[in-house]
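Undergrad: return a 3D structure for these sequence lines:
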Amino acid sequence: MQTLNAAFPWLTVLIALPLVAAAVLWLVRPLHKVARPYGLAVSLVELVLAVAAATQFDVAQAGQQQLTELASWIPQLGVSYALGVNGLGLVMVLLAVFLVPLVLLAAWHEQEAVPEGAVLERRQMGFVALVLALEALMVAVFAARDVFLFYVLFEAMLVPVYFLIGNYGGARRRTAALKFLLYSLAGGLIMLVGVVAVYLAGPGGEQGFLVDTLAGHLEVSPAVERLLFLSFFIAFAVKAPVWPVHTWLPDATQQAPAGTSTLLVGVLDKVGTFGMITLCLPLFPQASVWAAPAIIVLALISIIYGGLLAVGQRDIMRLIAFTSVSHFGFMVLGIFVRDQVALTGTMLYMVAHGVSTAALFLIAGFLTRRGGSQQIPAYGGMQRVTPVLAGTFLVAGLASIALPGLSGFVPEFLVIQGTFRVNIVAAVVAVLGVIIAAVYILLPYQRIFTGPKVPELARIPDLGAREKWVVGPLVAVMLALGFYPAPVLDAVRPVAQAVALDQPSSIETAWGPAGPADSGAVLAAGPEGTTK
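TA: All right, here's what the predicted structure looks like:
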């Protein structure tokens, strides 16, 4: 794969800025008093720098790695400090740096329930420092081009998330944080075996872990390739999360602060689908085809199972978590049906879901801090008490269930369209998930926001100016992606063309007749099927 080197180390700067800022905040005691404005300022500078870096990206060559940096790190082991982004990596970096300032702004008063003084300052400082450190790791993992470096970052992300849940969450926060850590470490340890094995099976040398070095150059038997694929896929399935290794997610989001859940589900969990696309497909192409039928079944179970469990939830944070299990099922389905249209839809889905789920978690956080409970039955008639909060929650919910004109419609349409081209039965099951989605969003909206008012909550305030500044950009992006998704599609389409299966007949053998053979013709069409 060709790469376009960066004249300026944009990606290193984007990684170093929040990481250094977090360390400075931790070490310089006078900054503890201004941790919140300090963190917000750093995250906004990071966002400006990321946008500046994006202006240096050539969308016409979005399938190539750009803004690349390469330096020897541990040459004896073949490890390099190698960074670069293609179209998918760029949009995921932009998603991460876009959400972080919104999370910090949303959590402005989150720690004020603790005693005043030094304890409050330390808690605020710790939260901001952990979020900034996490931001650096998120940027780094989406930019890593060395498999060993990717693995190190994949594991390092666990540390700030563990402390964000364990130190700042609810009553059972430590249990939830430990469960999250154990699941993630188990998947990571399995992946480590595969990381070592791919180096031994590759050309080796001082840059032996580079993805470009390994892709297409693994000298292994089909059986070994399948085992290597599974070692990576299991780790990514835990992160994604895919049924049946999803059970850590509802517990984590139930106990975590709303902002932590936003970054966890909106960005970090996308590392799972990102890894499937950027590592599993190019490194293990034949094994990916071999495993596709079974993975498609898991994806369909995730879609239906996650949706049904969401319908039955009484805790609003667990409800949003189970909706995400269903949405990740759509993403994994789009990856492994191996159709260019579906794969393009998955990449757009990753961005759209990140925005709509962020809005749901943050707005639910605003509601529960006012009402003092995450239990849906504790509320009623809130539409007349907090109309702005109710309206923005409805918009975010409708975006998540793919209402036309909002961010979820185009990606879900593309995933289902591409799936229909490969297997009609799988597509029909996925459509059932769309129907269930309408129930799991509209039913809780009815219970919380319509009907008679709860007397105890009749005087709580609606969204304030700060909270509107959090929700407003999210609503704007949901509308932008709904009406004009072309910029993101232009960035990710070449990536889909590079990694999607060129000859889908191998999947058709296992899954029945396919639709039209020419995927590229539909991929070149716009979201409504009309030629761009």
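Undergrad: for the rest of this, base every contact and every neighbour count on C-alpha atoms.
TA: OK.
Undergrad: give me the buried positions along the helix or strand harbouring L70.
TA: According to DSSP states H and E, L70 maps onto strand 65-74. Buried residues in strand 65-74, defined by neighbour count with 16 or more other CA atoms under 10 Å: 65-69.
Undergrad: which neighbouring elements make contact with the helix or strand just after that strand?
TA: Toward the C-terminal end, the helix or strand that comes next after strand 65-74 (DSSP H and E) is strand 79-85. Of the remaining helices and strands, those touching strand 79-85 by 3 or more CA pairs under 8 Å, 6 or more residues apart in numbering; DSSP states H and E are strand 65-74, helix 118-143, helix 147-156.
Undergrad: and for comparison, fold this next one:
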Amino acid sequence: MLTITIFLPLLTGLLVLVLPRSRPDLVRWIALFGAMLTLIAAMVLWAGFEPSGGSLQWRMTAQWIPTIGASYDVAVGGISLTLILLTAVLLTVVMVYVLGERDRAHAHAFLFLLLGSGLIGLFAAQDLLLFYLFFEIGLVPMYFIVGIWGGERRRYAALKFFLYTRAGSLAMLLGFLALYLAMEPHSFSLPAIIAAKPLAQAPLASALVFFALLIGFGVKLPIVPLHNWLPDAHVEAPTEGSVVLAGLQLKMGGYGLVAILLPTLPETVARFSWLLIGLALVSLLYGALAALAQSDMKRLVAYTSINHMAYVTLGVAVAGVIGSAQARQLAINGATFQMVSHGLLTGGMFLMVGMLQHRAGTREIDHFGGLIGRMPTFSGLFGLLAFGSLGLPGLSGFIAEFQVIGAALQLSVWIAAITVLGLVLATAVYLRLMAGTLMGSAPQDAKPLSPLSAREAWSAAALATLSVLIGILPMILIAALDGNARILAHF
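TA: As a prediction, this is how the structure comes out:
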């Protein structure tokens, strides 16, 4: 079932490529149908998952390149399954959002579906070479999505995105090769590497591998100062591209930190944990302060992603150094919960900004105002997603950040205090955004704005509803994560 879930989007993408060029509407509906089937398959995996043990489930292995010890090995734990479900949700939402779009529909649908297969495969991969293959599959479609359907500076943004991510993936590959060579016999098997920890007694080699993996995952997360590609890529990407880029592609880096870096090199993570904590806090504050300085709503939301994803880095760093296994488990749970919450909330925020830009032709905050009276449905959804992003209790952002801050507080009051300062700054960002768009009165030269279409309202409402659901009933998610986090916390 897991292999079907991985390759179902790709098979759907290949199908749409052979559909008649005169039927872009059929292409969109077939692509949506494939995304919905993928979501159903992911839900079947979720329903059949037994979280209490924390072991890998739905596992399938087959020989791939036996001469070098590489295999097709896929399975899910609570963390990977949660991110697979998030991928299926956002892929379906994006396919609903683009219904009716006719521009190069075949290529557009194929690239997003290929990207969906790459992401699901990456989260399921239990072989490092297979992980790398799926990582690269996630890189190429986004390059074309930004470069073809993006804004005026799309080619520059796409090239910058590609070069940064490619450099990071090569650094990551070097780290994987070092782990492979350290194993006797040589193997890319992630569970075997985690069990053996082959570099535990090699401090210099483990440090080099640590930094190689940190660069690879840190570019995708992104961690300051490896973030420079992100604002341009988001600003120039089409709306649906920004949703997937923020909602899913950044999780490739976060998942790598949680599921690969921490369990394969726990002693090295502990040794460099204060460096990781410093990078996380800098990213947390920088992302919020940079967002405060923006007038372009899309660039503002892009910078808040740096702030939000810094909680993932902080959670991994705290888990690496703190002595209590319970606190480590809390930090890992918080980091993973934040990835899911950020995917829903920031994906939703990019949708809302795209809807405004489509109607008004601008993303500048100063060109809006009084939207509560002019677009009540939009304003309700926009406000709900924004409040979730600033960490309002009852929404998913609060649960995620509370867990990471709670774990950090057990390590250092000062770390927790700086983290809370970052949260306050992020609150200021979103309050300013809501005040400038929803409140007050419309500018005199403001264009009339049409109400949301059914597909727009459904897309945003689905993400907002899920944020409310796991904010009010967080154990839906935590119960699935706990067993996996408990195993990762005992090293």
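Undergrad: picking up where we left off before, which one of the buried residues of strand 65-74 of the first structure is nearest E225 of the first structure?
TA: Proximity of the buried residues of strand 65-74 of the first structure to E225 of the first structure was ranked by CA to CA; the top entry is Q65 with 24.9 Å.
Undergrad: was I right about the closest one contacting D58?
TA: No. Look at Q65 of the first structure against D58 with CA atoms under 8 Å: they stay out of range, at 10.1 Å.
Undergrad: where's the residue mapped onto E135 of the first structure from the second structure relative to Y311 of the second structure, distance?
TA: When the second structure is aligned by TM-score structural alignment, E135 of the first structure is paired with G116. According to CA to CA, to the nearest Å, G116 of the second structure and Y311 of the second structure sit 25 Å apart.
Undergrad: if we can go back for a sec, now for the helices and strands packed on strand 79-85 of the first structure, which one comes closest to L360 of the first structure?
TA: helix 118-143 (19.2 Å).
Undergrad: mind listing what's buried in the closest one?
TA: Buried residues in helix 118-143 of the first structure, counted by 16+ other CA under 10 Å: 120-143.
Undergrad: one more: stretch 494-514 of the first structure?
TA: Burial within stretch 494-514 of the first structure, assessed by neighbour count using 16+ other CA under 10 Å, is assigned to 494-497, 499-501, 504, 507-508, 511, 514.
Undergrad: for the stretch 251-400 of the second structure, which segments count as helices?
TA: 262-264, 266-271, 273-292, 297-321, 325-360, 371-374, 376-389, 396-411 (DSSP state H, counting those that start in this stretch).
Undergrad: which of these sits closest to I148 of the second structure?
TA: When these are compared by CA to CA, helix 325-360 sits nearest I148 of the second structure, at 17.0 Å.
Undergrad: and that closest one with helix 297-321, angle?
TA: Interaxial angle, helix 325-360 of the second structure versus helix 297-321 (axes from the mean of the first three to the mean of the last three CA atoms, to 10 degrees): 170 degrees.
Undergrad: picking up where we left off before, the match of E135 of the first structure reaches L11, doesn't it?
TA: No. The criterion here is CA under 8 Å, and G116 of the second structure misses it with L11 at 11.0 Å.
Undergrad: what lines up with Q446 of the first structure in the second structure?
TA: Aligned by TM-score structural alignment, Q446 of the first structure pairs with A435 of the second structure.
Undergrad: chain neighbours aside, what residue packs nearest to that match?
TA: Leaving aside its chain neighbours, A435 of the second structure sits nearest to G369 (7.8 Å; criterion: CA to CA, 6 or more residues apart in numbering).
Undergrad: out of the helices of the stretch 251-400 of the second structure, which comes closest to V18 of the second structure?
TA: Smallest distance to V18 of the second structure across the helices of the stretch 251-400 of the second structure (CA to CA): 29.3 Å, for helix 325-360.
Undergrad: for that closest one, enumerate the helices and strands it packs against.
TA: helix 78-97, helix 239-244, helix 250-256, helix 297-321, helix 376-389, helix 396-411, helix 454-472, helix 475-489.
Undergrad: please identify the most buried of the ones you listed.
TA: Compared across these, helix 297-321 shows the largest average neighbour count, a mean of 28 (mean count of other CA atoms under 10 Å).
Undergrad: what helices or strands is that helix leaning on?
TA: Packing contacts for helix 297-321 of the second structure, counted by 3+ CA pairs under 8 Å, 6+ apart, involve helix 229-236, helix 250-256, helix 266-271, helix 273-292, helix 325-360, helix 396-411, helix 413-437.
Undergrad: quick one: closest of those to V98 of the second structure.
TA: helix 325-360 (10.9 Å).
Undergrad: okay, angle between the closest one and helix 396-411 too, please.
TA: Relative orientation of helix 325-360 of the second structure versus helix 396-411 (the same axes, to 10 degrees): 150 degrees.
Undergrad: show me which residues of helix 325-360 of the second structure are buried.
TA: 325-357, 360.
Undergrad: Q254 of the first structure contacts F322, correct?
TA: No. Taking contacts as CA under 8 Å, Q254 of the first structure lies outside contact range of F322: 10.9 Å.
Undergrad: gap between the residue in the first structure sticking out farthest from the centre and V388 of the first structure?
TA: For the first structure, the residue at maximal distance from the C-alpha centroid (CA atoms, centre = their mean) is P455, at 38.3 Å. Distance, P455 of the first structure to V388 of the first structure, by CA to CA: 19 Å.
Undergrad: and what of G451 of the first structure?
TA: Distance, G451 of the first structure to V388 of the first structure, using CA to CA: 17 Å.
Undergrad: repeat for Q286 of the first structure
TA: Applying CA to CA, the value for Q286 of the first structure to V388 of the first structure is 51 Å.
Undergrad: now do the same for V193 of the first structure: its match in the second structure.
TA: In the second structure, V193 of the first structure lands on L174 (TM-score structural alignment).
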